[in-house]
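# Take this sequence and fold it.
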Amino acid sequence: METFSDLATAAYCPRKLYYRRRDDDRGPPEEVERIRALATRYEELLDSATDLSAEPIATTPTQYRSNLGSAKARLDCWEALVDPLKTDVLLEGKDCRGIAHKLLEDPAVPVVVSAGEPPERGVWEPQSVRATAAAKALAWERAEPIERAFVEYPAYGRIREIRLTTRRKATYRRALRTVQSLDGPPPRLHDDSRCGPCEYREQCGVKTQSLRSRLPL
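Reported below is the predicted structural model:
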């Protein structure tokens, strides 16, 4: 059965997934775990008594607390996000399985935590695919529709709610087909913005010219 992380990687670049599978290199680095750990400490990080200088945040302390404060004022499920009943929950659906970093209840909503930088609006396509996969797996387990999910970017104090639109579901299905059919190195993504920061760019042999980010969904 395919995994959420493989689907997200395929949405970013199928060739990157090929290299990760070949090298059996799909575990998150230690720094990623440090950043994800921020997602269960939001109230502590909002407290002005907490020294943020040693935390793995990617903004100034003032901006960070401003971002978190905006999320707290905007979201009606803030308390559940800050102190979820369940974390790192394995979900197994019809087509894929993986970890929801948080699982909210009443109503049931999966949460994906990303160590990266958020776009100005929405979420990046790989996180959209991963969150959609988590929602569909949860819907399969519960035998009930799950039509939304959250993606958190805790290094920036940003929390984004997404709806499982027709477009998101179609992107998820495309990533699923890509993973299921992967049996050799896919074509290179020449001069694509995704190639610049990729850890496999040297062995891939692609030439990069731009580091601009992908458009969010």
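
# hey, let's count contacts and neighbours off CA atoms from now on
Fine.

# Pull out the buried positions in stretch 120-133.
Using 16 or more other Cα atoms under 10 Å as the test for burial, stretch 120-133 gives 122-133.

# sorry, that was for stretch 96-112
Within stretch 96-112, the residues scored as buried using 16+ other Cα under 10 Å are 96-104, 108-112.

# Among those residues, which pair sits farthest apart?
Pairwise distances across these peak at 19.9 Å for 96 and 104 (criterion: Cα to Cα).

# what comes up buried for whatever helix or strand residue 67 lives in?
Using DSSP states H and E, residue 67 sits in helix 61-74. Burial within helix 61-74, assessed by neighbour count using 16+ other Cα under 10 Å, is assigned to 61, 64-65, 67-69, 71-72.

# can you check stretch 85-97 too?
In stretch 85-97, counting by 16+ other Cα under 10 Å, buried: 87, 91-93, 96-97.

# Put together JSON lines for those residues, with distance to residue 51 and secondary structure on each row.
As requested, those are arranged in JSON lines below (distance: Cα to Cα, whole Å; DSSP: H, G, I helix; E, B strand; the rest coil):
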{"residue": "87", "distance to residue 51": "25", "secondary structure": "strand"}
{"residue": "91", "distance to residue 51": "36", "secondary structure": "strand"}
{"residue": "92", "distance to residue 51": "39", "secondary structure": "strand"}
{"residue": "93", "distance to residue 51": "41", "secondary structure": "coil"}
{"residue": "96", "distance to residue 51": "40", "secondary structure": "strand"}
{"residue": "97", "distance to residue 51": "38", "secondary structure": "strand"}
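
# residues contacting the residue of the chain most remote from its centre?
The outermost residue of the chain, judged against the average C-alpha position, is residue 49 (29.6 Å), by Cα atoms, centre = their mean. By Cα atoms under 8 Å, 6 or more residues apart in numbering, the contact set of residue 49 is empty.

# so it sits in a helix?
No: assigned with DSSP: H, G, I helix; E, B strand; the rest coil, residue 49 falls outside any helix and is coil.

# Where do the helices of this protein begin and end?
Ranges of helices in the chain, per DSSP state H, are 4-12, 14-23, 30-37, 42-46, 61-74, 78-82, 125-142, 166-181, 201-204.

# I'd like to know which of the ones you listed lies nearest to residue 155.
Residue 155 lies closest, by Cα to Cα, to one member of the helices of the chain: helix 30-37, at 6.0 Å.

# Next, the second sequence, to be compared with the first:
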Amino acid sequence: MTPFSDLARAAYCPRQLYYARRDGDRDVPGEARARIDLAFRYPSLVDAPDATLRRLPIRRSPAAYRRNLSRLRERGDYDRLSNPEHQLAFRSGKDCHGTVHKVLTGDSETDPPVPTVVSPGEPPESGVWEPQAVRAVAVAKAVAWEREREVPRALVEYPSVGTVREVRLTTRKKAAYRRALRAARAIDGPPSRVDDDRCSACDYRERCGTGRRSFRSLLG
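Got it, this is the predicted structure:
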């Protein structure tokens, strides 16, 4: 059974996952935890004064952050985002398991639930980063397995920015999930090196021998 976090790392760089497993690197950094916590405080932050927001690990100016949360409040699922059916719940599917940050009820009694992944990082200009999309597919599949019904979409929240993005379980997204799952399961030694923009700030770059950007720096 593969943890959700391992799938995200495998989608980013299988070699990084190898080092994280070898070193027991499972802890979420304190600042990242503080940013994730913002996803459970939207109602108290949307009208918060500048002084309050400046004390928080947000990634926008107080005025821009309030504007983003005001737009978030216009979403049809805002009440469910603010008061989810379940939060920080452990879920186990056929292939993977881990903590699902939120599970939202459907729009109606017959609609499927909508799980969310909360990221402490910055979103891309559109959509979500592939490691987060893979994790979103994984949590959707785990919730679907548990409830014995299809879950066709998930959300990725970026609470330090005040933005929420949707991930549909398309054929392409599910294929990326399967690739990450195979990569995570296949690791029994250091995978092949990569040498691109993922490597420059990687926590393992000195022992890995590559040069550029990290999963942790990408996601927060």
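
# returning to that earlier point: residue 53 of structure 1 is nearest to which of the helices of structure 1?
Here helix 61-74 is closest among these (Cα to Cα), at 7.6 Å.

# contact partners of stretch 15-26 of structure 1?
Stretch 15-26 of structure 1 is contacted by residues 6, 9-10, 182, 184-188, 198, 200 when judged by Cα under 8 Å, 6+ apart.

# Can you report how many residues lie near residue 144 of structure 1?
Around residue 144 of structure 1 there are 11 other residues, counting by other Cα atoms under 10 Å.

# now for it: what does it line up with in structure 2?
Residue correspondence to structure 2 (TM-score structural alignment): residue 144 of structure 1 is matched to residue 149.

# I'd say that match and residue 113 touch.
No: Residue 149 of structure 2 lies out of contact with residue 113 (Cα atoms under 8 Å); the separation is 9.3 Å.

# Show me which positions of stretch 195-205 of structure 1 end up buried.
Buried residues in stretch 195-205 of structure 1 (16+ other Cα under 10 Å): 195-196, 201, 204.

# residues in structure 2 aligned with it?
Going by TM-score structural alignment: stretch 195-205 of structure 1 matches residues 199-209.

# what's the matching stretch in contact with?
Under the contact criterion Cα under 8 Å, 6+ apart, stretch 199-209 of structure 2 has outside partners 16, 19, 193, 210-217.

# Same question for stretch 180-194 of structure 2.
Contact partners of stretch 180-194 of structure 2, identified using Cα under 8 Å, 6+ apart, comprise 2, 6-8, 10-11, 13-15, 17-19, 134, 208, 210.

# of all the residues you listed, which comes closest to residue 173 of structure 2?
residue 134 (7.0 Å).

# Now check structure 1 for the residue matching that closest one.
By TM-score structural alignment, residue 134 of structure 2 lines up with residue 129.

# ok, the nearest residue to that match once chain neighbours are set aside - contacts?
Nearest residue to residue 129 of structure 1, sequence neighbours excluded (Cα to Cα, 6 or more residues apart in numbering): residue 172, at 5.0 Å. Residues near residue 172 of structure 1 by Cα under 8 Å, 6+ apart: 7, 129-130, 132-133.

# What residues does the residue most central in space within structure 1 make contact with?
By Cα atoms, centre = their mean, the mean C-alpha position of structure 1 lies nearest to residue 127, the distance being 3.6 Å. Residue 127 of structure 1 sits next to 8, 112, 114, 151 when contact means Cα under 8 Å, 6+ apart.

# out of these, who has the most neighbours?
Within these, neighbour counts (other Cα under 10 Å) peak at residue 8, which reaches 26 neighbours.

# where's residue 11 of structure 1 relative to residue 150 of structure 1, distance?
Plainly put, residue 11 of structure 1 is 18 Å away from residue 150 of structure 1 if you go by Cα to Cα, to the nearest Å.

# Please apply the same query to residue 104 of structure 1.
10 Å.

# Quick check: neighbours shared by these two?
In terms of Cα under 8 Å, 6+ apart, residue 104 of structure 1 and residue 150 are both contacted by the residues 110-111.

# okay, the contacts of stretch 15-26 of structure 1 in a markdown table with distance to residue 24 of structure 1 next?
As requested, those are exported to a markdown table (distance: Cα to Cα, whole Å):
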| residue | distance to residue 24 of structure 1 |
| --- | --- |
| 6 | 12 |
| 9 | 14 |
| 10 | 15 |
| 182 | 15 |
| 184 | 15 |
| 185 | 15 |
| 186 | 17 |
| 187 | 20 |
| 188 | 20 |
| 198 | 16 |
| 200 | 13 |
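
# Show me the residues you listed that map onto strands.
Taking DSSP state E, every one of those sits outside strands.

# Now list the buried members of those.
Among those, those scoring as buried are 6, 9-10, 188 (criterion: 16+ other Cα under 10 Å).

# Which of the residues you listed sits closest to residue 167 of structure 1?
Set against residue 167 of structure 1, the nearest of those by Cα to Cα is residue 10 (16.8 Å).
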